[in-house]
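Visitor: Sequence and predicted model, in that order:
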Amino acid sequence: MSLKKITSLTMLLSMILMTYTGIMLFISPPGRVAKWSNWEILGLGKEEYAQVHSTFMVLFIVATILHIYYNWKPMLSYMKNKAKVVVVFTKEMAVAFVITLVFLVGTLNEVSPFSTFIDFGEDIKNSWEQKYEKAPYSHAELDTLEEFALKVDFDLEKSLAILKSKNIEANEMDTLKDIAKNNNISAQKVFSILSEKQKVSVKKSDSLSGLGRKNISQIANDLGIETEELIAKLKVLGIDAKGEDKFKSLCESIGKTPKEVIEELGF
């Protein structure tokens, strides 16, 4: 067997798997939605895709190092001038460096078309939230049934009785995540069953999610008001905003968290 060939083939397979898992992570819903709805594609959830992506990244790096080792002479030839002298910054290296720099700077500074591509990914991620019933508040699946009932104003005993009537095993100290896992359903399904016969009551500021990702227009939509009205309310707090501005960045500019600002706005 040829270790050189094994290295090249390992690089190829690792790249294919990293590309696939990378695409899945790019289109996957935000973590709060993925965990709440038990989101899966081809039997794998977001956490599993992230784990596979990370381990194959390590394999790809190791294979790349070996590939460079086995192909050191050809790579050196790429950096030689006409006099066969090794020159690090050849024309080809300069072009490769500029391409890499453009992608890095463009992405970090949210310049089009990089920002358009990132926004496209965000739109896909946020579309999942419209498909699934939202959690009443962030990371609700991590609370015990007792804590959850208290926060959404559900009767604990009634909740246990409702679940029992649906043949769902649970006790007050189980988290919604555990209840869902033990009964092969999602936390969203548990909430849906409980909310069929009980009215949900939760503070608006607690019910909002994804504040770090959303812009002013999206936050206004979540609050049920016009974008112009939210901009006017923010101006009173000393925040000059536009519809496309990221809400989290604006809040941080005055030293406050998004949730603190939402509460100051009276929601």
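Guide: Perfect, thanks for sending it.
Visitor: use CA for all of it now, contacts and neighbours both
Guide: Will do.
Visitor: residue ranges of the helices in the stretch 151-267 of the chain, please?
Guide: For the stretch 151-267 of the chain, helices defined by DSSP state H, counting those that start in this stretch occupy the ranges 156-165, 176-182, 187-195, 204-207, 216-223, 227-236, 247-252, 258-264.
Visitor: Quickly compare those helices and say which is most buried.
Guide: Among the helices of the stretch 151-267 of the chain, helix 176-182 has the highest mean neighbour count (mean count of other C-alpha atoms under 10 Å), at a mean of 21.
Visitor: show me the residues around the closest residue to Val52 other than its chain neighbours that make contact.
Guide: Leaving aside its chain neighbours, Val52 sits nearest to Thr21 (7.2 Å; criterion: C-alpha to C-alpha, 6 or more residues apart in numbering). Contacts here follow C-alpha atoms under 8 Å, 6 or more residues apart in numbering; on that basis Thr21 touches 49-50, 52-53.
Visitor: and Thr21, what helix or strand is that in?
Guide: Assigned by DSSP states H and E, Thr21 belongs to helix 3-27.
Visitor: ditto for Val62
Guide: Using DSSP H and E, Val62 falls in helix 46-70.
Visitor: Could you name the helices and strands sitting against that helix?
Guide: helix 3-27 (3 or more C-alpha pairs under 8 Å, 6 or more residues apart in numbering; DSSP states H and E).
Visitor: After the helix it packs on, which helix or strand is next?
Guide: helix 31-37.
Visitor: in that following helix, what counts as buried?
Guide: 32-37 (16 or more other C-alpha atoms under 10 Å).
Visitor: Closest to Met75 out of these?
Guide: Nearest to Met75, judged by C-alpha to C-alpha, of those is Ala34 at 43.2 Å.
Visitor: this is the other structure I want to compare:
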Amino acid sequence: MTSPAFSPATTTPSDDRRQEPHMPTHAPAIQVHGLEKSYKDLHVLRGVNFEVTRGSIFALLGSNGAGKTTAVKILSTLLRADAGTARVNGFDVATQAADVRESISLTGQFAAVDEILSGRENLILVARLRHLKNPGQVADDLLARFSLTDAGGRKVATYSGGMRRRLDIAMSLIGDPPVIFLDEPTTGLDPQARIEVWQAVKELAEGGTTVLLTTQYLDEAEQLADRIAILHEGRIIVNGTLDELKRLLPPAKVEYIEKQPTLEDVFLSLVGTKA
């Protein structure tokens, strides 16, 4: 028996870019209803439903094979659903794919950066491909925003994992997409690099960008998400805030425990939080 899903939260939107003229500004940035996808006898998605409030971070949490990446591919128009509907920034992913693509950016599990180029050159290249005015200024602004100015002139091959990931996210923001999909953005990163990426994601939402984050890391969802949906065997089994999810379990007993430093506390005290 599955756990009951919580109703979506309603908050004041912080971004209404590229909406259809008739779309209310309080409408969710992402709406998914009855999404299904199968590969022959393998049922990956079995009627997925959720909504994402504008300017929030929504975590789709699940183990490997739960269907997280498949859902993101459908929402980003890379894959067609077998059944159900989905709208991103007011546009139907099946019938208005071009409008959806103009509204989003997708960052996959591995950084899509050119190691031969410098960080600044990577950003300028994407800005030119998007036909933006003054691509150099766009690159410099993003390097500053993601604390990469000092490394901007270096080849990406010399970057740490966290720096590459931050550059990858910076590249995905060129053109100011109102919705960004981050598919397991910290896979393979060391603890320090993960924290750097977390900070970058938090700043995206603070700037009004809607973030849909897929992850298999419980602490990542706990640190970042305004709402968390757990995807298991192709179905959303629970959807709510962290506090709502915690209330599904019996209240904790209050006991006195002498707290010792965690390994994370030790690690960060020794190496700091900057790359």
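Guide: That came through fine. This structure is a prediction, so every number in the text was calculated from the model and none was measured.
Visitor: After superposition, what is the TM-score?
Guide: Overlay of the two chains. TM-score (TM-score structural alignment, normalised by the length of the first structure): 0.23; 94 aligned residues with a C-alpha RMSD of 5.1 Å.
Visitor: could I get the helices of the stretch 151-267 of the first structure as JSON lines with distance to Ser77 of the first structure?
Guide: Supplementary listing: those in JSON lines, determined by distance: least, C-alpha to C-alpha, whole Å:
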{"stretch": "helix 156-165", "distance to Ser77 of the first structure": "69"}
{"stretch": "helix 176-182", "distance to Ser77 of the first structure": "56"}
{"stretch": "helix 187-195", "distance to Ser77 of the first structure": "58"}
{"stretch": "helix 204-207", "distance to Ser77 of the first structure": "60"}
{"stretch": "helix 216-223", "distance to Ser77 of the first structure": "53"}
{"stretch": "helix 227-236", "distance to Ser77 of the first structure": "58"}
{"stretch": "helix 247-252", "distance to Ser77 of the first structure": "47"}
{"stretch": "helix 258-264", "distance to Ser77 of the first structure": "54"}
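Visitor: Of all these, which one comes closest to Phe120 of the first structure?
Guide: helix 216-223 (14.9 Å).
Visitor: packing partners for that closest one?
Guide: helix 227-236.
Visitor: what's the angle from the helix it packs on to helix 216-223?
Guide: Counting by axes from the mean of the first three to the mean of the last three C-alpha atoms, to 10 degrees, helix 227-236 of the first structure points 100 degrees away from the direction of helix 216-223.
Visitor: which other helices and strands contact helix 227-236 of the first structure?
Guide: By 3+ C-alpha pairs under 8 Å, 6+ apart, helix 227-236 of the first structure packs against helix 216-223.
Visitor: And the helices in the stretch 1-150 of the second structure?
Guide: Under DSSP H, counting those that start in this stretch, the stretch 1-150 of the second structure gives helices at 68-75, 97-103, 119-129, 135-145.
Visitor: Report the contact partners of Gly136 of the second structure.
Guide: 120, 124.
Visitor: And Phe117 of the first structure, by the same measure?
Guide: Phe117 of the first structure neighbours (C-alpha under 8 Å, 6+ apart): none.
Visitor: Would you mind measuring from it to Ala34 of the first structure?
Guide: 22 Å (C-alpha to C-alpha, to the nearest Å).
Visitor: And for Val266 of the second structure, the neighbour number?
Guide: 11 (other C-alpha atoms under 10 Å).
Visitor: part of a helix, is it?
Guide: Yes - the assignment for Val266 of the second structure is a helix, going by DSSP: H, G, I helix; E, B strand; the rest coil.
Visitor: Would you map the strands across the stretch 51-200 of the second structure?
Guide: 57-61, 83-88, 91-92, 104-107, 179-183 (DSSP state E, counting those that start in this stretch).
Visitor: Looking at those, which is nearest to Lys246 of the second structure?
Guide: Here strand 57-61 is closest among those (C-alpha to C-alpha), at 14.9 Å.
Visitor: Please look at Leu25 of the first structure and Glu48 and confirm they touch.
Guide: No - Leu25 of the first structure is not in contact with Glu48 according to C-alpha atoms under 8 Å; the separation is 10.0 Å.
Visitor: Neighbour count: the two, which is higher?
Guide: Leu25 (19 against 13).
Visitor: show me what contacts that one?
Guide: Leu25 of the first structure neighbours (C-alpha under 8 Å, 6+ apart): 46, 49-50.
Visitor: Who are the contact partners of Ile169 of the second structure?
Guide: Ile169 of the second structure neighbours (C-alpha under 8 Å, 6+ apart): Thr107.
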